[in-house]
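Engineer: Provided below for reference: sequence and predicted model.
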Amino acid sequence: MTLTKLENDALSLAVAPLGAEMQYLRTAAGDDLLWHGDSVFWRGRAPILFPIVGRAVNDTVAAGYHTAPMPQHGFARNSTFTLEEHTDTMCIHILTDTAASRAVYPFEFALRVSHRLVGETLHASATVSNEGPEPMPFGFGFHPAFCWPLPHAGGAAHHVTLQGGGSPDTRALADGLLRPDAQKGPFVAGDLEVAEHLFAYGALVFPDGSDALRYGPKNGPSLSFKFQNLPDLALWRPVGAPFLCIEPWHGTASYVGDGPQIAQRPNALTLAPGARASFGYQVTYEA
C-alpha cells in the first residue's frame, strides 16, 4: 500500500488509498496525534463515512424500490480511492461509483476527499457530487481518532469543551441504533471531562453538536476543531483504549424501528442531479 505523504514545518501526514484514510498525523518533533490503529482496540484510524453514517435497521438500506445490505458507516471506508492531486502539503483522493457499488447503492457519484496542511492546522474536507440522473440520498461523516492522552500531557485530565458553552442533548444507542427520546447530555456549561464510564454503552451521539470544540487538558497541549456543514457530533472511546474519536457528521444511525429508506434517515441529505455538497473540519495543534 503506497501512502501519500504531506509535510510542512509543523506537521506531517500520511493518507492511504484504502478509504482515503489518514495513517498518521505527527508534530515536527515526531509526536503522534492520531491513533495508530492497533486492532486490539480498533483497527480504524480516521475512516470516511459514506453513503450512510452509523447502522441501519437490520443492516439494510433502500433507495426507492432498491433494497440492499449496507454495513455500518457505509462502504467508502473499505473502498480504494484514486489519488487525483498531490503537492508537498495537499492531496485529493477520489472515489467514483462502480458496478459493485451500484449493486448496493444505485447511484452515480463522485466523492473527493482532501487533506491539507497549513502551519499547525490540518484541513480535511470532502465533496459529494451526484453524477447521475436521479436524486441521490446519503449521509456523510468523518471518524478520526486522536491520542488519549495527547503527547506531553502527563496525567492531566482531558476535557472536550464546546465553543459557546452549550450542553446538547444526547441519544442512547441500542445495538448501534439510536433511541428516539432525547436525554440530558453530560456536558456542563459546554465542558466534559473524558472518563471511562461515559462510554460504557458505546458512543455518545449529539444530534445537535457544535461548530467548534477544544480537546485536551485545561492547561497544556490541545487540539482545537472547527466544523463546516457537519451539525451532528459523536464521541467514542472503547473502554481502556488510548484514543478518543471526535466525529463530526451530517446524518446519524437510524432510530430504533425506522424503515430502510436512506432519504428518511436522521439528518440525511438528498442531492439533485448535477448537485454537490461539501463538508469539512480543521484541527489545530497547540503545544
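Structural biologist: Done, it's in.
Engineer: all contacts plus neighbour counts: C-alpha atoms, from now on.
Structural biologist: Will do.
Engineer: what sits against the residue nearest the centre of the chain?
Structural biologist: What sits nearest the mean C-alpha location of the chain, by Cα atoms, centre = their mean, is Phe142, with 1.7 Å. Shown in contact with Phe142 (Cα atoms under 8 Å, 6 or more residues apart in numbering): 46-49, 247-249.
Engineer: Strands of the stretch 151-287 of the chain, residue ranges please.
Structural biologist: Assigned by DSSP state E, counting those that start in this stretch, the strands in the stretch 151-287 of the chain fall at 158-162, 170-174, 177-183, 191-193, 204-206, 212-217, 222-228, 232-236, 243-250, 269-271, 276-286.
Engineer: Could you check how many residues crowd around the residue nearest to Leu11 when sequence neighbours are not counted?
Structural biologist: Of all residues not flanking Leu11 in the chain, Thr27 sits nearest, at 4.6 Å (Cα to Cα, 6 or more residues apart in numbering). Using other Cα atoms under 10 Å, Thr27 has 19 neighbouring residues.
Engineer: quick one: contacts for Thr27?
Structural biologist: By Cα under 8 Å, 6+ apart, the contact set of Thr27 is 10-12, 33.
Engineer: here's the one I want to compare it with:
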Amino acid sequence: MIITISNKNLTATINTIGAELVTLVKNQKNYIWTVDENYWNRTSPVLFPIVGRLKNDSYTYNEKTYSLSRHGFARDMEFTYDKRSEHQVIFELNETEATKAVYPFNFKLFIAYTLMGNELVIEYFVRNQSDEVLPFSIGAHPAFAIEGDVNNYSLQFNKDDHFETHHLEQESFNGNTSIVNSMDNEISLSYDLFDVNALVFKQLKSNEVTLKKKDKSIVKVNFDHFPYLGIWTKSNAPFICIEPWCGLADNVNHDGNLEEKEGINLLQPHEDFLRAMRIEILE
C-alpha cells in the first residue's frame, strides 16, 4: 500500500512494504528516482538489521550460525502504520517467527516520515524488547534523481574533510583505501568513481552534503550522528544514492561474530536508539 503525506511545499509517498520512500515531490518535480529495473529495483530501502553484506552471508551468535542476506530483511517486509496527521506517518515492524529464524532477537523498529517546510525528516527508532543485548545496524539508502550527464553534478560537504574511501572486495572491506579528489570540500561526480563499488567514508567531519548540478544546489542531506556515509550509483544510471549508515559491511577477515562486527550497535535491554536524517529540497 502506498501512503501519502503532504504539506504546502512537499508531497511524499511511502510504500508499506519496507517503509520505503517512493517519491518526494515539489512543484510537480520528483526528487527521488523512478525505478527502472534495468538499473535497480528500489528507491530508498531501509537497511536493517545489517548494512551491506555479511562475509559468506552469515554470522554467528551464541555459537550458532545464521544466514542473513545483504542489507537485512526490513526492506522486504510489510510494515504497519499509524497516520498521525496529514504531514506525518509512522511505520512499525516487529519480530516474527520468520525474522527470528535468521535474527534471534525481539525488537521494535519505527520509521517516521515528517514533512516540515521544505524538509522531509526521516527518523529511525529501534527498541530492544528483550533481556539481552540487541546487536544491530541500520542505514538509509535514498536514490536521488539526476538529469542528463552525471559529470554536471557534484557533492558539496559542509566541513573541511579528508575524503578517504574504504575499498570493497566482493562486497567486503579489504583494508585498502584511497583518497577521492575534491576541491573546497566538493567532489565532482562521474561514473568512473564507482567502477569498483560504492564510496564509503568512515571518518567524515561533515554532517551535511548537498547534491549540486553545476553551481545550482538541488538537495541537501543532513546525516548528523550517522558515523558512516556511502555514495553509490550504477554505470549510466540516472540516480545518485546518498546513504547515511549506523553500520558497515563485513571485513574480509571478520570471524563472523555478530557482536564484534565493525560498526555494530549494541543496544542494552529495553533501551532505545534514535537517529534522524533530513532531506531538504533547495530549488
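Structural biologist: Looks like it came in fine. On a predicted model such as this, the values are computed, not experimentally measured, just so you know.
Engineer: and the gap between the residue nearest to Leu11 of the first structure and Tyr215 of the first structure?
Structural biologist: Distance of Thr27 of the first structure to Tyr215 of the first structure, computed by Cα to Cα, to the nearest Å: 16 Å.
Engineer: picking that back up, do you know how far the residue nearest to the centre of the first structure is from Ala29 of the first structure?
Structural biologist: 26 Å.
Engineer: how about Gly216 of the first structure, what's its partner in the second structure?
Structural biologist: Aligned counterpart of Gly216 of the first structure in the second structure: Lys212 (TM-score structural alignment).
Engineer: for Ser114 of the first structure, same thing?
Structural biologist: Residue pairing (TM-score structural alignment): Ser114 of the first structure is matched to Ala112 of the second structure.
Engineer: So its match lies in a strand, does it not?
Structural biologist: Yes: assigned with DSSP: H, G, I helix; E, B strand; the rest coil, Ala112 of the second structure falls within a strand.
Engineer: Which residue, other than its chain neighbours, is closest to it?
Structural biologist: Looking at Ala112 of the second structure with Cα to Cα, 6+ apart, the closest residue is Ile90, at 4.2 Å.
Engineer: quick one: Pro45 of the second structure and Asn15 touch, right?
Structural biologist: No: between Pro45 of the second structure and Asn15 there is no contact under Cα atoms under 8 Å: 10.1 Å.
Engineer: Are there residues contacting both of those two? Which ones?
Structural biologist: By Cα under 8 Å, 6+ apart, Pro45 of the second structure and Asn15 have these common neighbours: Leu21.
Engineer: So which of these two has more stuff around it?
Structural biologist: Per other Cα under 10 Å, whichever of Pro45 of the second structure and Asn15 has more neighbours is Pro45, with 21 against 17.
Engineer: Just to confirm, what residue in the first structure is aligned with the more buried one?
Structural biologist: Aligned partner of Pro45 of the second structure by TM-score structural alignment: Pro47.
Engineer: Okay, that match and His143 of the first structure: tell me how far apart.
Structural biologist: 5 Å.
Engineer: What are the buried residues along stretch 34-49 of the second structure?
Structural biologist: Residues of stretch 34-49 of the second structure classed as buried: 34, 42-49 (neighbour count, 16 or more other Cα atoms under 10 Å).
Engineer: what residues does that stretch touch?
Structural biologist: Stretch 34-49 of the second structure is contacted by residues 18-23, 32-33, 71-75, 136-143, 145, 234, 237 when judged by Cα under 8 Å, 6+ apart.
Engineer: For the second structure, identify the residue most remote from the centre.
Structural biologist: Each residue of the second structure has a distance to the centre, and by Cα atoms, centre = their mean the biggest one is for Glu63: 29.6 Å.
Engineer: so who does that residue touch?
Structural biologist: Residues near Glu63 of the second structure by Cα under 8 Å, 6+ apart: none.
Engineer: do the same with Ala263 of the first structure
Structural biologist: Ala263 of the first structure neighbours (Cα under 8 Å, 6+ apart): 63, 137-138, 269-270.
Engineer: go on, Ala182 of the first structure?
Structural biologist: Shown in contact with Ala182 of the first structure (Cα under 8 Å, 6+ apart): 169-172.
Engineer: how about 6 Å then?
Structural biologist: Counting by Cα atoms under 6 Å, 6 or more residues apart in numbering, Ala182 of the first structure makes contact with 170-171.
Engineer: Need the nearest residue in space to the aligned residue in the second structure for it, chain neighbours excluded.
Structural biologist: The alignment partner of Ala182 of the first structure in the second structure, by TM-score structural alignment, is Thr177. Nearest non-adjacent residue to Thr177 of the second structure, counting by Cα to Cα, 6+ apart: His166, 4.6 Å away.
Engineer: and the residue mapped onto that neighbour from the first structure, how many residues sit next to it?
Structural biologist: Counting by TM-score structural alignment, His166 of the second structure lines up with Arg171 in the first structure. Arg171 of the first structure: 20 surrounding residues under other Cα under 10 Å.
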